[in-house]
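K.L.:
For reference, the sequence and a predicted model appear below.
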Amino acid sequence: MNDFWIDAAALDELPAEDVKGVQLEGLDIALYRVQGEVYATSDICTHAQARLCEGFLEGHEIECPLHQGRFDVRSGKAMCAPLTEDLKVYPVKIEGGRVFIALD
């Protein structure tokens, strides 16, 4: 299966140590800039449909604004209750100061 790279944002539009929500090809995506790296996950919490871009990012963990469940943004792994399902993660590449996300 070939990856389909989508231009998601300018790198300088992503605040350091924070999260930004974007919509790509009808999908809600959260972009995280943590310790100089960029990560991308689904923007919708797997527990209660809250937007993670409205949550609190601490290190590599995003906290859902609704019930305080946390996900690791690098792997999408659900870290604590009430979460039981991991987030979808997307490959990221940076080219020419732009952030690209691979959708499959």
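P.N.:
The structure has been received and is ready for your questions.

K.L.:
C-alpha only now, for contacts and for neighbours.
P.N.:
Fine.

K.L.:
Hmm, Ile6 is touching Gln23, no?
P.N.:
No - between Ile6 and Gln23 there is no contact under CA atoms under 8 Å: 10.7 Å.

K.L.:
try it against this one:
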Amino acid sequence: MSAQRACGVAELEQDTPLRVELDGVPMAIVKDSDGEIHAIGDTCTHGDISLSEGFVEGKMLECWAHGSAFSLCTGKPLNLPAYEPVPVYAVEIDGDDVLIDPTVTKEV
């Protein structure tokens, strides 16, 4: 499979996660305070909670339910109670579109 349109760059607000689903794969897309766009799995590994409802600070996304924070760059949990990482997807920008391949996770 190849990268497909996840959203428009203009749809992303700084430090505000956007939930998208590509081929049944839920993702949280975030434009951080540096303007870099990240895509990580949207489901917290501690519980079945949508990370896109959480809080962004720097290069991390915090789950609103139990406070586990995940690195936007690596997907690794930065604190407990989560101890398993979430997948991270490579992001391509094509003009005004954010493209992601939901079948390929980024090597970190």
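P.N.:
Sure, I can see it. These numbers were taken from a predicted model, which means no experiment stands behind them.

K.L.:
Could you get me the TM-score between them?
P.N.:
TM-score of the superposed chains, computed with TM-score structural alignment, normalised by the length of the first structure, equals 0.94; 102 aligned residues with a CA RMSD of 0.9 Å.

K.L.:
related to what we said a few turns ago, so which of Ile6 and Gln23 of the first structure has more stuff around it?
P.N.:
Ile6 (15 against 12; other CA atoms under 10 Å).

K.L.:
How about the secondary structure of that one?
P.N.:
Following DSSP: H, G, I helix; E, B strand; the rest coil, the label given to Ile6 of the first structure is strand.

K.L.:
counterpart of Gln68 of the first structure in the second structure?
P.N.:
By TM-score structural alignment, Gln68 of the first structure lines up with Gly67 in the second structure.

K.L.:
Which helix or strand contains that match?
P.N.:
Secondary structure from DSSP states H and E places Gly67 of the second structure outside every helix and strand.

K.L.:
got a list of what the one residue sitting closest to the centre of the second structure touches?
P.N.:
Nearest to the geometric centre of the second structure sits Ile40, at 2.8 Å (CA atoms, centre = their mean). Ile40 of the second structure sits next to 27-29, 72, 75, 86-89 when contact means CA atoms under 8 Å, 6 or more residues apart in numbering.

K.L.:
That one and Pro81 of the second structure, how far apart?
P.N.:
Ile40 of the second structure sits 18 Å away from Pro81 of the second structure, going by CA to CA, to the nearest Å.

K.L.:
likewise Asp15 of the second structure?
P.N.:
23 Å.

K.L.:
Cool, thanks, signing off.
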